[in-house]
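Enquirer: Next comes the sequence, and after it the predicted model I'd like to discuss.
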Amino acid sequence: MALFTGTFENKVDQKGRVSLPADYRDLLSDNGNRSFYIFPSPNADCLEACDETFMQRVADSIEEQAAMFSEEEQGLSYIISNARRVSYDSTGRFVLPAEFADYAGISNLAVFVGMAARFQIWQPDAHKASLPDRRNQARGLTLKLKRPGADQ
């Protein structure tokens, strides 16, 4: 699974095209199909994006783990039903779906934010405004890493 890190800002042209950061493009290109999934975030005024492996994990969770008609199933189904597969060219350019750009308020600039197995796409001012909350949530955080092969 890809590991998306870092924060990058790229221009969006008048046709809604924007380039993936080179680091993200390299990670996504490993699957050879030059595409990824994008959907409106259920938790913030931004977009979420992921590779096919992550999206398959979401789908598998619906089928295997979520109790039918539970809040968890509804939340995971929201992701699946709103996700779109987006293709990009050899330079990493893709068209940001207009309704997604409207949802996130993205017009001429987009901020890409690595979130480990997925990444977010923000309108720059909205991302900047979210930083104090994120910093406060991280304060006092104790990092507990699982050992490889450990169940819990």
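Expert: Perfect, I can see it now.

Enquirer: okay, CA-based contacts and neighbour counts for the rest of this
Expert: Noted.

Enquirer: In the host helix or strand of Q137, which residues are buried?
Expert: Here Q137 sits within helix 124-138, counting by DSSP states H and E. By neighbour count on 16 or more other Cα atoms under 10 Å, the buried set for helix 124-138 is 124, 126-127.

Enquirer: repeat for stretch 70-89
Expert: 73, 76-77, 79-80, 83-84, 88.

Enquirer: Could you do stretch 112-127 as well?
Expert: Of all the residues in stretch 112-127, those buried under the rule 16+ other Cα under 10 Å are 112-115, 118-124, 126-127.

Enquirer: Run through who's touching stretch 52-72.
Expert: When contacts are defined by Cα atoms under 8 Å, 6 or more residues apart in numbering, stretch 52-72 is touched by residues 1, 36-37, 73, 76-77, 80, 117-118.

Enquirer: Save those as TSV, and put in distance to F100 and secondary structure too.
Expert: Shown next, in TSV, are the contacts of stretch 52-72 (distance: Cα to Cα, whole Å; DSSP: H, G, I helix; E, B strand; the rest coil):
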residue	distance to F100	secondary structure
M1	25	coil
F36	14	strand
Y37	12	strand
E73	23	helix
L76	18	helix
S77	18	helix
I80	15	helix
A117	20	coil
R118	17	strand
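
Enquirer: alright, now check it against this:
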Amino acid sequence: MSVANRFLSNATNRIDAKGRVSVPSVFRSVLARTATEELYVYQDFVFPAISVAGPEVLDRFERMIGLQDPFSPEANKMSLLIHGGGVFMKLDGEGRLMMTDFIRDFTGITDRVTFAGRGDHFQLWEPSAFETMQQQARKERMRGTPPPA
């Protein structure tokens, strides 16, 4: 992955009266450079956030499932998460994303949304939940908590 094709930083934007929010220009630039038009939008597996990526991320998840016995509990749970907890969306012509019930119900987002870069994808957070989680992660790192293996 090229350095220029990573989602980095964070920004908080207001949701308009029609339920749309402008995706930060730095994130739209990455989508344009990677020619990503259709977005795979899924409920994060760890955080109360919605993850947004190109369809290649869904392909990667499906390859992981394909390596398992299709009838195994693990494969079925993963399918439940990636298929049952995901949708495809597109930005409108002005680079806005619709804040649907799928997004709002999972995150608690109301009138503002924080966009957080995560390398190969970005996330949508309720702003105070993002701030709390980022502060918690920073405190744990400063205390010397070892990274997960």
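Expert: Happy to help now that I have it. Computed from a prediction, not measured in an experiment: that's the story for all the values here.

Enquirer: Got a TM-score for the pair?
Expert: Put the two chains on top of each other and the TM-score (TM-score structural alignment, normalised by the length of structure 2) is 0.81; 142 aligned residues with a Cα RMSD of 2.3 Å.

Enquirer: residue ranges of the strands in structure 1, please?
Expert: Here structure 1 has its strands, by DSSP state E, at 7-11, 17-19, 35-40, 47-50, 84-87, 93-95, 109-114, 118-122.

Enquirer: quick revisit: among the buried residues of stretch 70-89 of structure 1, which one lies nearest to P21 of structure 1?
Expert: Y88 (11.7 Å; Cα to Cα).

Enquirer: Touching, Y40 of structure 2 and G54? I think so.
Expert: Yes - using Cα atoms under 8 Å, Y40 of structure 2 makes contact with G54 at a distance of 5.6 Å.

Enquirer: What lines up with L58 of structure 2 in structure 1?
Expert: Matched to structure 1 by TM-score structural alignment, L58 of structure 2 sits across from M55.

Enquirer: same question, R14 of structure 2
Expert: By TM-score structural alignment, R14 of structure 2 lines up with K11.

Enquirer: hang on, I15 of structure 2 packs against I109?
Expert: No - the criterion here is Cα under 8 Å, and I15 of structure 2 misses it with I109 at 9.5 Å.

Enquirer: Would you mind listing the residues in contact with F100 of structure 1?
Expert: Contact analysis of F100 of structure 1 by Cα under 8 Å, 6+ apart lists 39-40, 47.

Enquirer: ok, those vs Y24 of structure 1, which is closest?
Expert: Ranked by distance to Y24 of structure 1 (Cα to Cα), the contacts of F100 of structure 1 are led by L47 at 15.3 Å.

Enquirer: OK, contacts around that closest one?
Expert: 38-41, 100, 104, 120-122.

Enquirer: count of residues packed around the residue nearest to it when sequence neighbours are not counted?
Expert: In this structure, L47 of structure 1 finds its nearest non-sequential neighbour in P40, 4.5 Å apart by Cα to Cα, 6 or more residues apart in numbering. Neighbour count for P40 of structure 1, taken as other Cα atoms under 10 Å: 23.

Enquirer: What's P40 of structure 1 aligned with over in structure 2?
Expert: For P40 of structure 1, the residue aligned by TM-score structural alignment is Q43.

Enquirer: Distance of the closest residue to F45 of structure 2 other than its chain neighbours relative to E74 of structure 2?
Expert: Spatial nearest neighbour of F45 of structure 2, chain neighbours left out: L81 (7.6 Å); criterion: Cα to Cα, 6+ apart. Distance, L81 of structure 2 to E74 of structure 2, by Cα to Cα, to the nearest Å: 11 Å.
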